[in-house]
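J.: Show me how the following folds:
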Amino acid sequence: MPQSAGHGRVRAGYDAVAQEYRRRIGGELAHKPVDRALLGVVLEEARGGPVADLGYGPGHVAGWPAERGAAVVGIDLSPAMVEIARRDHPGAEFREGDLLRLPAVDGEFAAAVALYSVIHLEPDELRPAFEEMGRVLRPSGTLLVSFHLGTEVRRLDEWWGHPVSVDFHFLESERVAALLEEAGFTVEARLERAGLPEEAATRRGYLLARREARPDRG
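T.: As a prediction, this is how the structure comes out:
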């Protein structure tokens, strides 16, 4: 699938703010107990197998399971984020890539997380992205997806003093769950929470899904 112009804008935006993003958000898991707990679930479900962090930013999410002995591969669109992640989290592997064309072989991962990365996809890209995530997961592999709850689209033209053009798509849990199921997943758990004082003032949604172990999906 060819990459849309929007993906180029997202890459350029995150390249521009990469250093400031790391400074402001690179330590966020310290004040996110729900996220840490859900990452712990993903690690347990992986049963020692490799875990993918899809849209990892500066690598802090991938670094958390890597520090606990997991084999982790981060995949991100932004070359600047890749550079920071490789420097700061040498215990994990990092690759540059797009959610619609993940640089991974079929069934490479036992589990995957996509925390606030699908929010940059256009509506018609969500299902193909979930199908691609299913491709790189093993049968019965676990996927954790998080997103901002709502229906609006926010465009940033300026981000921490840098000119950008990045869209943030707020999503409804029911729609994301339906698209995951269409892509061959079974949604097993749903969670919503309010934004924390250290975060943007949005409600957050989480879906924990399992890739169906169907013969036609390998």
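J.: Could you use CA atoms for every contact and neighbour count after this?
T.: Will do.
J.: end to end, how far does stretch 176-194 reach?
T.: End-to-end distance for stretch 176-194: 18 Å, by Cα to Cα, to the nearest Å.
J.: tell me which residues of that stretch are tucked away?
T.: Under the neighbour-count criterion of 16 or more other Cα atoms under 10 Å, stretch 176-194 has 176-177, 179-181, 183-187, 190 buried.
J.: go on, stretch 141-158?
T.: Residues of stretch 141-158 classed as buried: 141-149 (neighbour count, 16+ other Cα under 10 Å).
J.: which other helices and strands contact the helix ranked longest in the chain?
T.: Identified as the longest helix of the chain according to DSSP state H is helix 5-25. Applying 3 or more Cα pairs under 8 Å, 6 or more residues apart in numbering; DSSP states H and E, one finds that helix 5-25 makes contact with helix 79-88, strand 162-169.
J.: would you list those in JSON lines and tack on distance to Phe94 and mean neighbour count?
T.: What follows is these, written out as JSON lines (distance: least, Cα to Cα, whole Å; neighbours: other Cα atoms under 10 Å):
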{"stretch": "helix 79-88", "distance to Phe94": "6", "mean neighbour count": "20"}
{"stretch": "strand 162-169", "distance to Phe94": "23", "mean neighbour count": "18"}
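J.: Let's compare: structure for the following, please.
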Amino acid sequence: MDGWLDDTRTSYDTVAGNYAELVRDSLEREPYLTAALALFAALAGPGPVADVGCGPGHVTAHLRGLGADAFGIDLSPAMVELARRAHPGTRFETGDMTGLALEDGSLAGLLTYWSTIHVPDELMPAVCEGFHRALRPGGVLLAGFHAGDSTRLKTEGYGGLPMRVYVHRRSPAKVSAWLREAGFAVEAEWLLDPAEPATGALVFARRPA
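T.: A predicted model of the protein is given here:
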């Protein structure tokens, strides 16, 4: 997996336009996800909320519509440019979750919406520690990801465009264990479409006050 970060950045720069079109209205078809996002926004309360791995910004914008002071961070400059054009007035910036450039204790909430799925297992503990550091005491994290126990190399997507990204499926228990090791209190684990092959999962966690 050497070079995975550069490969991931290049891949999403390549597919940014097609991906943005695909997900533009995707939340309208996901009642359980929208309910989870509403709960997350309510739990986070007032204060900055980071959507880490925001892609084209549709989820960031949804959070702002719920009243959250949300901003987006993404590895892909092309995604960030699309997000800025689609949602003017909302803050979007490039950034890397393996070295999150946010002040300690600066966030009320942090969302990773299927954005840790390309991070290798060996880096996830440090990534979770970075999330914990950025959240204020009492701050809330919501992690969404592909559930399972497998890794595959994805070489094309979103209209057949070339990609090179590793996609990791992980159990909620595994993600929760990393979060607990980083100092989080895990409060809930949800499975989405548990009978389907492409099962998703959500974990709610909090930095203890």
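J.: Quick one: closest of the helices and strands packed on helix 5-25 of structure 1 to Ala5 of structure 1.
T.: Within those, the stretch nearest Ala5 of structure 1 is strand 162-169; the backing value is 11.1 Å (Cα to Cα).
J.: Mean per-residue distance, the closest one versus structure 2.
T.: When structure 2 is overlaid, strand 162-169 of structure 1 sits 1.0 Å from its aligned residues on average, using mean Cα distance after the TM-score superposition for structure 1.
J.: From the chain's centroid, how far away is that strand?
T.: 17 Å (Cα atoms, centre = their mean, to the nearest Å).
J.: average distance between the helix or strand just after it and structure 2?
T.: Per DSSP states H and E, the first helix or strand lying C-terminal to strand 162-169 of structure 1 is helix 173-182. If you overlay the two and look at helix 173-182 of structure 1, the average distance to its match in structure 2 is 0.6 Å (mean Cα distance after the TM-score superposition for structure 1).
J.: Over in structure 2, find the residue span helix 173-182 of structure 1 aligns onto.
T.: Counting by TM-score structural alignment, helix 173-182 of structure 1 falls onto residues 172-181 of structure 2.
J.: For the helices and strands packed on helix 5-25 of structure 1, could you give me CSV that also reports distance to Leu121 of structure 1?
T.: Shown next, in CSV, are the helices and strands packed on helix 5-25 of structure 1 (distance: least, Cα to Cα, whole Å):
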stretch, distance to Leu121 of structure 1
helix 79-88, 18
strand 162-169, 7
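J.: wait, which of these is closest to Arg135 of structure 1?
T.: Closest to Arg135 of structure 1 of the helices and strands packed on helix 5-25 of structure 1, according to Cα to Cα: helix 79-88, at 22.6 Å.
J.: give me the stretch of structure 2 that that closest one matches.
T.: Against structure 2, the aligned range for helix 79-88 of structure 1 is residues 77-86 (TM-score structural alignment).
J.: in structure 2, which strand has the most residues?
T.: Scanning structure 2 for the strand with the most residues, using DSSP state E, yields strand 135-146.
J.: list the helices and strands that strand packs on?
T.: Packing contacts for strand 135-146 of structure 2, counted by 3+ Cα pairs under 8 Å, 6+ apart, involve helix 31-44, strand 107-113, strand 161-169, strand 200-206.
J.: In structure 1, what stretch matches that strand?
T.: Strand 135-146 of structure 2 corresponds to residues 137-148 in structure 1, going by TM-score structural alignment.
J.: The matching stretch against structure 2, how far on average?
T.: Once fitted to structure 2, stretch 137-148 of structure 1 is off its aligned match by 0.6 Å on average (mean Cα distance after the TM-score superposition for structure 1).
J.: Report the distance from that stretch to the chain centre.
T.: Relative to its chain's centre, stretch 137-148 of structure 1 lies at 9 Å (Cα atoms, centre = their mean).
J.: What of stretch 184-192 of structure 1?
T.: Offset of stretch 184-192 of structure 1 from its chain centre (Cα atoms, centre = their mean): 15 Å.
J.: Let me see the contact set for Tyr32 of structure 2.
T.: Counting by Cα atoms under 8 Å, 6 or more residues apart in numbering, Tyr32 of structure 2 makes contact with Leu192.
J.: Now which residue in structure 1 aligns to it?
T.: Under the alignment (TM-score structural alignment), Tyr32 of structure 2 pairs with Val34 of structure 1.
J.: Was I right to think Pro77 of structure 2 contacts Thr94?
T.: Yes. With contact defined as Cα atoms under 8 Å, Pro77 of structure 2 counts as touching Thr94 (6.0 Å).
J.: Make a markdown table from the helices and strands packed on strand 135-146 of structure 2 and add distance to Val52 of structure 2 to it.
T.: Output for these, formatted as a markdown table (distance: least, Cα to Cα, whole Å):
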| stretch | distance to Val52 of structure 2 |
| --- | --- |
| helix 31-44 | 14 |
| strand 107-113 | 5 |
| strand 161-169 | 17 |
| strand 200-206 | 15 |
